[in-house]
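Colleague: Based on what follows, work out the 3D shape:
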Amino acid sequence: MQWLNEPPKWSHSGNQIVIKTAPKTDFWHITHYGFIRDSGHFYFDAIATDFTVSVKFRGQYKDLYDQAGLMIRADEKHWIKTGIEYVDGSQHLSAVVTHEYSDWSMTPLVNPPETFQLRVERVGDAIHIASWSEAAGYQLFRMTYLPSLIPLQVGVMCASPEGDGYEVVFEDYCIETSV
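Modeller: The predicted structure is shown next:
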């Protein structure tokens, strides 16, 4: 795995990746705010086939827009980030899809689990994003598009757009590829 924007403090041992985010980091592209941010932390593998990636994670979210989860990236103008985003004092299930302009969807988590679990699948040019619940297993909450003819960067991401940083722990990160 390799870094885009390596954080100031991190470790990777066994099935655990622990990251302390740097302040004022984010991924965003133009929409509504008018700015471009490509400074969030992204630890990734390059994948050129269909795949399924999953991870469990927990964070000490405290500041507006603290975020953690998975990222799928073709380049700086075409990417998806999904996971938890801390908004108005609570955790939200979030997905940002960027094709030159970012869009953002989020749903508040009334009773967020201590550890959150995500799965993202690439099937051709379709990206399926699902979250885990004890009651129902994985449930699809977003399907979107990313070009299928290019290798993608796939991995864990986190950022602290407004705050001074926080710690996030990723566990059981797993990528399965199709041949």
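
Colleague: make it CA atoms for all contacts and neighbour counts henceforth
Modeller: Will do.

Colleague: For stretch 38-52, list every residue counted as buried.
Modeller: Using 16 or more other Cα atoms under 10 Å as the test for burial, stretch 38-52 gives 39, 40, 41, 42, 43, 44, 45, 47, 49, 50, 51, 52.

Colleague: to compare against the first, here's another:
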Amino acid sequence: MELKTENLIPENSSPGPDKNGTFNLLAVSPTDIWRKPPKIDNFNAPIIYHSIPISSFKSAHVTAKGEWLTLYDQGGLFLVLPPKKGSEQKRWIKSGVEFYQGKPMMSVVAADEWADWSLLSLATRGEERNGSVTVEFEREQEEDGSWGSVLRVLLVGRFGVKTPIREISWAFWDVDESEELWIGMYAAKPISDIRDTLAVQFEDFVVEARTD
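Modeller: Take a look at the predicted model:
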């Protein structure tokens, strides 16, 4: 699988994978993937990604973990879709760990015109203890076998049990299936503190292509 990178700092010019298949991203503040009215549109977080035709994408997953200490410290799985016709604005979905109210949580953010944001506590699921989360994205397949517009975001828990967390209903609506999407890993540190960097480790990054 060919991987590309963006927004890496010199100290992180070779993010992996290492011999164990682990990737490492180092984010400095302020970095983020975020869009908010009237004019915030940030996409400067370090990323590692694979480019694949929309028509080929089925699912992807990764496990992210790090030393989350500062508000909004984050890392996980992201997907970027081509802009709408007549627009140059990236459309994207990201999900992973985000540090909020003094603890790591699972976050999901989806941006079409502007971004939304949701959080899920990991305290009752065991993932909070080691600050890690396994996230999966999958494209919805209809009962007739066709591929729909929905992207599902799932939390993969112990023993591989998958819990649907969000459905992004517009993700694959009115897209040119021959165009390419990006699927990969990100780390971001929106807020500065006494620690200038955030290190995030990623394991078991897998992209599954359709076979039909």
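
Colleague: hmm, back to that, next step: the buried residues of stretch 38-52 of structure 1 restricted to strands.
Modeller: Counting by DSSP state E, the part of the buried residues of stretch 38-52 of structure 1 found in strands is 41, 42, 43, 44, 45, 47, 51, 52.

Colleague: Mind putting those residues into CSV with distance to residue 114 of structure 1?
Modeller: Formatted as CSV, these follow (distance: Cα to Cα, whole Å):
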residue, distance to residue 114 of structure 1
41, 22
42, 22
43, 22
44, 24
45, 27
47, 30
51, 27
52, 23
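
Colleague: which among the residues you listed gets closest to residue 19 of structure 1?
Modeller: residue 41 (8.9 Å; Cα to Cα).

Colleague: so what corresponds to the closest one in structure 2?
Modeller: Taking TM-score structural alignment as the criterion, the aligned counterpart of residue 41 of structure 1 in structure 2 is residue 46.

Colleague: Aligned counterpart of residue 6 of structure 1 in structure 2, please.
Modeller: By TM-score structural alignment, residue 6 of structure 1 lines up with residue 8 in structure 2.

Colleague: if I look at its match, how far off is residue 26 of structure 2?
Modeller: 8 Å (Cα to Cα, to the nearest Å).

Colleague: which residues are in contact with both of these two?
Modeller: Common contacts of residue 8 of structure 2 and residue 26 (Cα atoms under 8 Å, 6 or more residues apart in numbering): residue 46.

Colleague: between the two, which one's more packed in?
Modeller: residue 26 (23 against 19; other Cα atoms under 10 Å).

Colleague: What's the match for that one in structure 1?
Modeller: Residue pairing (TM-score structural alignment): residue 26 of structure 2 is matched to residue 20 of structure 1.

Colleague: Please apply the same query to residue 75 of structure 2.
Modeller: Aligned by TM-score structural alignment, residue 75 of structure 2 pairs with residue 68 of structure 1.
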